[in-house]
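A.B. asks: how does the following fold in three dimensions:
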Amino acid sequence: MKSKIVDERVYQAQNKIYREIYILIMVITLASIVYKYFTIGVQVNVIATELIILLSQAVYYLYRSARMGIYSAEVEMHDNNSKMPAVKKNLLGGTLTGIGISLFFGFHSALSYADTTSQALSYFFLVFFISLIIYIPFFIAFLMIPHLSAKRLSEKAEEDELKR
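C.D. replies: Below is the predicted model:
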């Protein structure tokens, strides 16, 4: 079996170029979403391709890094270098996202549908608290389940690699 001789310097330069291409594609995709938002308006079918690109690359990276066993190492490095562990960051991120969306929906309902100030307050608090009940658990689960399952899969891949 012949093994290829690889110049590490060339290999690292290629990886740097690939990272730059990736960042460029993400910037172009986000710019396209912003442009379409301001010219066409908020319609999911208009930005569906861009959303698919953004979501699929995130899912692919999470899956591949977990299968290769590097996700748990990345999390461990993050936890060592950061004041807040990744699990706490995900919990906080899910909670803050849920609160933000709940506030948005509460204000939107109060401003769009209320006729009086008391009705606006009533609509705001009703929609805000119902949205909190729905969205905080949703976003916590949305962030925590993939993180924990990818970490478990990555640790299993690491163990399998060490057994070989």
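A.B. asks: please count neighbours and contacts with C-alpha atoms only from this point.
C.D. replies: Fine.
A.B. asks: return the distance of Tyr37 relative to Leu51.
C.D. replies: Look at Tyr37 and Leu51: by Cα to Cα, to the nearest Å, they are 13 Å apart.
A.B. asks: oh sorry, the question was meant for Ile25
C.D. replies: Going from Ile25 to Leu51 by Cα to Cα gives 13 Å.
A.B. asks: to compare against the first, here's the next sequence to fold:
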Amino acid sequence: MGSSVPAALEYLAATTATLAPVQQLRAAVVDGWPAVRGDVLIVYGVVPGDGDSDAATPVAELSREDYEAVQVPAVVIVRRAAAGATQRARRDAFALLDAIREMIRADRRLGGAVKPGDPARMVGWTMSQTAEAKQAGEGRVCQIEFTLGWTHRG
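C.D. replies: Coordinates of the predicted model:
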């Protein structure tokens, strides 16, 4: 068996695109660096503007099995304009994050990409919102960076 990362990222991008909130909000779902722009974006594997993004660390065990302790960065970005933009951006961003969290809870093996080991989970998240006047003139943005983690026996 090889790395779980390629199949897991493909599963995450494909399955996320089918989620009701993703379709309702017309979010672009991207595996890797976004080639598209939009007001609602979900990116797996990299955090735009973050330089290099790390993914997995293999660990050798005494049993001669190889384990991957994987942490994959991802981000939800929502931009809104007009009255109530800050609240709408935040509400929509968390609707997407909650849908992703439920998707992972429903299939912690990520479509079979994660073999025996620790199942996938959302390790943590950090939210940031528009904080500068220049940015505010272009609309309000809520960005939630989150990390998905699992251990895969390869």
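A.B. asks: can you calculate the TM-score here?
C.D. replies: Once superposed, the chains reach a TM-score of 0.28 (TM-score structural alignment, normalised by the length of the second structure), with 69 aligned residues with a Cα RMSD of 5.0 Å.
A.B. asks: quick one, helices of the second structure?
C.D. replies: Using DSSP state H, the helices of the second structure run over 5-16, 20-24, 85-106, 133-136.
A.B. asks: out of those, nearest to Cys142 of the second structure?
C.D. replies: Nearest to Cys142 of the second structure, of all those, is helix 85-106, at 5.4 Å by Cα to Cα.
A.B. asks: quick one: that closest one to helix 5-16, angle?
C.D. replies: Angle, helix 85-106 of the second structure to helix 5-16, by axes from the mean of the first three to the mean of the last three Cα atoms, to 10 degrees: 120 degrees.
A.B. asks: show me what helix 85-106 of the second structure is packed against.
C.D. replies: Helix 85-106 of the second structure sits against helix 20-24, strand 66-80, strand 121-129, strand 140-153, with contacts defined as 3 or more Cα pairs under 8 Å, 6 or more residues apart in numbering; DSSP states H and E.
A.B. asks: buried residues in that helix?
C.D. replies: 85-86, 88-90, 92-94, 96-97, 99-100, 103-104 (16 or more other Cα atoms under 10 Å).
A.B. asks: how is Gln12 of the first structure assigned, secondary-structure-wise?
C.D. replies: Three-state call for Gln12 of the first structure (DSSP: H, G, I helix; E, B strand; the rest coil): helix.
A.B. asks: tally of neighbours for it?
C.D. replies: Residues within reach of Gln12 of the first structure, counting by other Cα atoms under 10 Å, total 11.
A.B. asks: from Ser131 of the first structure, how far off is it?
C.D. replies: 47 Å.
A.B. asks: which other residues reach stretch 87-107 of the first structure?
C.D. replies: Around stretch 87-107 of the first structure, the neighbours that count as contacts under Cα atoms under 8 Å, 6 or more residues apart in numbering are 123-129, 131-132, 135-144.
A.B. asks: one step back: which one of the helices and strands packed on helix 85-106 of the second structure lies closest to Val30 of the second structure?
C.D. replies: strand 66-80 (9.8 Å).
A.B. asks: between strand 121-129 and that closest one, find me the angle.
C.D. replies: 30 degrees.
A.B. asks: got the angle for strand 66-80 of the second structure vs strand 140-153?
C.D. replies: If you take the same axes, to 10 degrees, strand 66-80 of the second structure sits at 170 degrees to strand 140-153.
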